[in-house]
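In: Turn this into a model:
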Amino acid sequence: MSNIKRHDGAGEGDVEAFLARVREMPAPAASGGRGRLVLAMDATMSRQPGWDMALSIQGSMFAEAGRVGGLDVQLVYFRGFDECRASKWTPDTDGLARLMSGIRCQGGRTQIGRVLKHLKAEAARGKVSACIYIGDALEEPIDGLAQVAGEIGLLGIPVFMFQEGHDKTAEMGFREIARLTRGAYFRFGSNAAGILRELLAAVAVYAAGGFAALENHSAQRGGAATLLLNQMK
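Out: Below you'll find the predicted structure:
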């Protein structure tokens, strides 16, 4: 990988609110014939308890996107002291999942600003369909993050902000980033793995193939994918 410098379960209302935000977004452009999804993760020490569960969920997301085809994924993560890295874009979701399994959490502060700036830089080099961010904290001034998030929103890149836990500062910031990018916010707990897995898979399918791919995915899988489809109609 190259450095970028180059609880409780979710209720039905939470799911509906998340899907309502997704409904407002336009389908990703079909230019180039492939979707590109950035998967960004907080790998600081506070995430360690839920890390293995997150890896399993993201593996399922990769599997669903792989069945659709036409999706390149880039992994971005931060941890430790000033470490923030990004992988190459790759269609090999199995290989990327194996790469993720070798990452270990390390103590450090959040670096969400660097993630957002990286996302903007990637968009300048080529189309980015969507970004998924998974974390549990926010330790940076929200005004600076909001400025970059607004710029990303103008580029048409929705950021799906997934929060683990109940940190109020993180929730406020995550919601604002999602709003400014026309993405969506969702909070999950340790027993919400099932619905989170379905939502992540549906977002990946949407990034890979747009509305038509999500329709097909919904017909085969149902569940959260069907809810997502119904909200987008």
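In: From now on I want contacts and neighbour counts done on CA atoms only, so please keep to that.
Out: Fine.
In: which residues in the protein form helices?
Out: Counting by DSSP state H, the chain has helices at residues 12-23, 48-68, 93-101, 112-125, 142-154, 168-180, 193-221, 223-232.
In: Those: which one's closest to residue 6?
Out: Comparison of the helices of the chain against residue 6 by C-alpha to C-alpha identifies helix 112-125 as nearest, at 9.5 Å.
In: Check which helices and strands the closest one sits against.
Out: Secondary structure elements in contact with helix 112-125, counted by 3 or more C-alpha pairs under 8 Å, 6 or more residues apart in numbering; DSSP states H and E, are helix 142-154.
In: Which positions in the helix it packs on come out as buried?
Out: Residues of helix 142-154 classed as buried by neighbour count (16 or more other C-alpha atoms under 10 Å): 142, 145, 146, 148, 149, 150, 151, 152, 153.
In: Let me know the closest of the residues you listed to residue 77.
Out: residue 145 (16.7 Å).
In: what sits against the closest one?
Out: By C-alpha atoms under 8 Å, 6 or more residues apart in numbering, the residues touching residue 145 are 112, 113, 116, 177.
In: if you set the cut-off to 7 Å instead, what comes out?
Out: Taking C-alpha atoms under 7 Å, 6 or more residues apart in numbering, we find residue 145 in contact with residue 113.
In: measure it to residue 39 for me?
Out: Relative to residue 39, residue 145 is positioned 18 Å away (criterion: C-alpha to C-alpha, to the nearest Å).
In: contacting residues for the residue nearest to the spatial centre of the chain?
Out: Within the chain, the residue whose C-alpha comes closest to the C-alpha centroid is residue 132; the distance, by C-alpha atoms, centre = their mean, is 0.9 Å. With contacts defined as C-alpha under 7 Å, 6+ apart, residue 132 is in contact with 38, 39, 40, 159, 160, 161.
In: Make a markdown table from the helices of the chain and add distance to residue 187 to it.
Out: Conversion of the helices of the chain to a markdown table gives the following (distance: least, C-alpha to C-alpha, whole Å):
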| stretch | distance to residue 187 |
| --- | --- |
| helix 12-23 | 8 |
| helix 48-68 | 13 |
| helix 93-101 | 22 |
| helix 112-125 | 17 |
| helix 142-154 | 19 |
| helix 168-180 | 8 |
| helix 193-221 | 9 |
| helix 223-232 | 15 |
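In: Ok, which of those comes nearest residue 29?
Out: Using C-alpha to C-alpha, the helices of the chain put helix 193-221 closest to residue 29, at 7.9 Å.
In: wait, doesn't residue 149 sit right on residue 177?
Out: Yes: applying C-alpha atoms under 7 Å as the test, residue 149 and residue 177 come out as touching, 5.6 Å apart.
In: quick one more, to check against the first:
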Amino acid sequence: MAGKPIARGVDRKPERTVEKRARPDEIAAFLDRATALRASGAGGGAGRLIFALDATMSRQPTWDLATELQGDMFDAAAKVGGLEVQLVYFRGRGETKASKWTADAARLAAMMRRIRCEGGLTQIGRVLGHAGAEARAHPVAALALVGDSMEEPFADLAARAGELRLLGVRAFCFQEGADPAAGEAFREIARITGGAYAPFDAGAAAELRALLGAAAAYAAGGLKALEARADGASRRLLGDLR
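Out: Next up is the predicted model:
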């Protein structure tokens, strides 16, 4: 696929002059304003979703399933305003790549079909860091993360999730299987960002289709669009978002 490698973070020198430190009440007020903006669908973030998938070796069956189902995300979003998607994946020995943004389901599917899963450790931290970088460049409404394991220090993931919250990016974390470490990490990433967590069974096409469609509807139209959907997956995610 014509993806671009995600560069590792670069340390920067601190600014020479620092304004006064924010008081706890100012930080709380900022978080309240950010939450209100997301709840109303305001702020220009609707319509952009980062679709992040674990492409390590165990994931090939679900990768193929996600390739088949990704068009349903665009269909769900089209009903409430449309969607731009960026595919991000990790696999092998430190390989994490991101595609260009696209509003074309066929183009995204073609890119996904050219990718094969390879053995390796998870790189969820780099995915979260990339999502933050994208959100600083232009508004991103949501991150949909699909995976089945977590092999990284959780403190790093929590810190990056906190950055996403401040940037207004909700993480929808969908866990395949029942790995306890992955479940704990995915739940916390969702909680910290104000997003949602949901497990799904391997091979459950209808279940994953509904979850991806609900995440896409939120990205395109905010909470109102998700509330307008009558399916169980949307109600399931709304329970976390509220």
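In: Now which residue in structure 1 aligns to residue 41 of structure 2?
Out: With the correspondence set by TM-score structural alignment, residue 41 of structure 2 lines up against residue 28 in structure 1.
In: Verify the stated contact: that match with residue 210.
Out: Yes: checked against C-alpha under 7 Å, the pair residue 28 of structure 1 and residue 210 is within contact range at 5.8 Å.
In: list the contacts for residue 143 of structure 1?
Out: With contact set as C-alpha under 7 Å, 6+ apart, residue 143 of structure 1 has no partners.
In: That one pairs with which position in structure 2?
Out: For residue 143 of structure 1, the equivalent position in structure 2 is taken to be residue 155, counting by TM-score structural alignment.
In: distance of that match from residue 90 of structure 2?
Out: 20 Å.
In: Likewise for residue 221 of structure 2?
Out: When distance is defined by C-alpha to C-alpha, residue 221 of structure 2 is 28 Å away from residue 90 of structure 2.
In: Would you mind measuring from the equivalent of residue 53 of structure 2 over in structure 1 to residue 104 of structure 1?
Out: Under the alignment by TM-score structural alignment, residue 53 of structure 2 pairs with residue 41 in structure 1. Taking C-alpha to C-alpha as the criterion, residue 41 of structure 1 is separated from residue 104 of structure 1 by 12 Å.
In: ok, the two, which is more surrounded?
Out: Using other C-alpha atoms under 10 Å as the criterion, residue 41 of structure 1 and residue 104 rank with residue 41 on top: 21 against 13.
In: for the more buried one, what are its contacts?
Out: Applying C-alpha under 7 Å, 6+ apart, one finds that residue 41 of structure 1 lies in contact with 76, 77, 78, 133, 134, 135.
In: again with residue 208 of structure 1
Out: Applying C-alpha under 7 Å, 6+ apart, we find residue 208 of structure 1 in contact with 34, 35, 65, 68, 69, 70, 71.
In: what's the counterpart of it in structure 2?
Out: Using TM-score structural alignment to pair residues, one finds that residue 208 of structure 1 aligns to residue 220 in structure 2.
In: what separates its match from residue 46 of structure 2, distance-wise?
Out: Going from residue 220 of structure 2 to residue 46 of structure 2 by C-alpha to C-alpha gives 5 Å.
In: Kindly report the same for residue 148 of structure 2.
Out: With distances defined as C-alpha to C-alpha, the gap from residue 148 of structure 2 to residue 46 of structure 2 amounts to 27 Å.
In: again, but for residue 52 of structure 2
Out: Using C-alpha to C-alpha, residue 52 of structure 2 is found at 17 Å from residue 46 of structure 2.
In: same check, this time on residue 61 of structure 2
Out: With distances taken as C-alpha to C-alpha, residue 61 of structure 2 is found 30 Å from residue 46 of structure 2.
In: Kindly report the same for residue 196 of structure 2.
Out: In terms of C-alpha to C-alpha, residue 196 of structure 2 sits 17 Å off from residue 46 of structure 2.
In: cool, residue 8 of structure 2 as well?
Out: With C-alpha to C-alpha as the criterion, residue 8 of structure 2 and residue 46 of structure 2 are 27 Å apart.
In: which one of the two has more residues nearby?
Out: Per other C-alpha under 10 Å, whichever of residue 8 of structure 2 and residue 46 has more neighbours is residue 46, with 24 against 9.
In: The more buried one is in contact with residue 143, isn't it?
Out: No: contact between residue 46 of structure 2 and residue 143 fails when scored by C-alpha under 7 Å: they sit 11.7 Å apart.
In: In contact with the aligned partner of residue 174 of structure 2 in structure 1, which residues?
Out: Residue correspondence to structure 1 (TM-score structural alignment): residue 174 of structure 2 is matched to residue 162. Contacts for residue 162 of structure 1 were tallied using C-alpha under 7 Å, 6+ apart; they are 133, 134, 135, 185, 186, 187.
In: Drop anything exposed from those.
Out: Burial by neighbour count, 16+ other C-alpha under 10 Å: within those this picks out 133, 134, 135, 185, 186, 187.
In: In strands, which of those fall?
Out: The subset of those located in strands under the criterion DSSP state E comprises 133, 134, 135, 185, 186, 187.
In: circling back: can you tell me which of the helices of structure 1 is nearest to residue 85 of structure 1?
Out: Closest among the helices of structure 1, once you apply C-alpha to C-alpha, is helix 112-125, at 9.1 Å.
In: That closest one corresponds to what range in structure 2?
Out: Counting by TM-score structural alignment, helix 112-125 of structure 1 lines up with residues 124-137 of structure 2.
In: and if you look at stretch 77-84 of structure 1?
Out: Taking TM-score structural alignment, stretch 77-84 of structure 1 hits residues 89-96 over in structure 2.
In: What are the buried residues along the matching stretch?
Out: Of the residues in stretch 89-96 of structure 2, those scored as buried under the neighbour-count criterion (16+ other C-alpha under 10 Å) are 89, 90, 91, 92, 95, 96.
In: which ones are touching the fourth one?
Out: Put plainly, it is residue 92 of structure 2. By C-alpha under 7 Å, 6+ apart, the contact set of residue 92 of structure 2 is 56, 118, 119, 120.
In: next one: the first one
Out: The contact partners of residue 89 of structure 2, by C-alpha under 7 Å, 6+ apart, come to 52, 53, 54, 55, 96, 97, 98.
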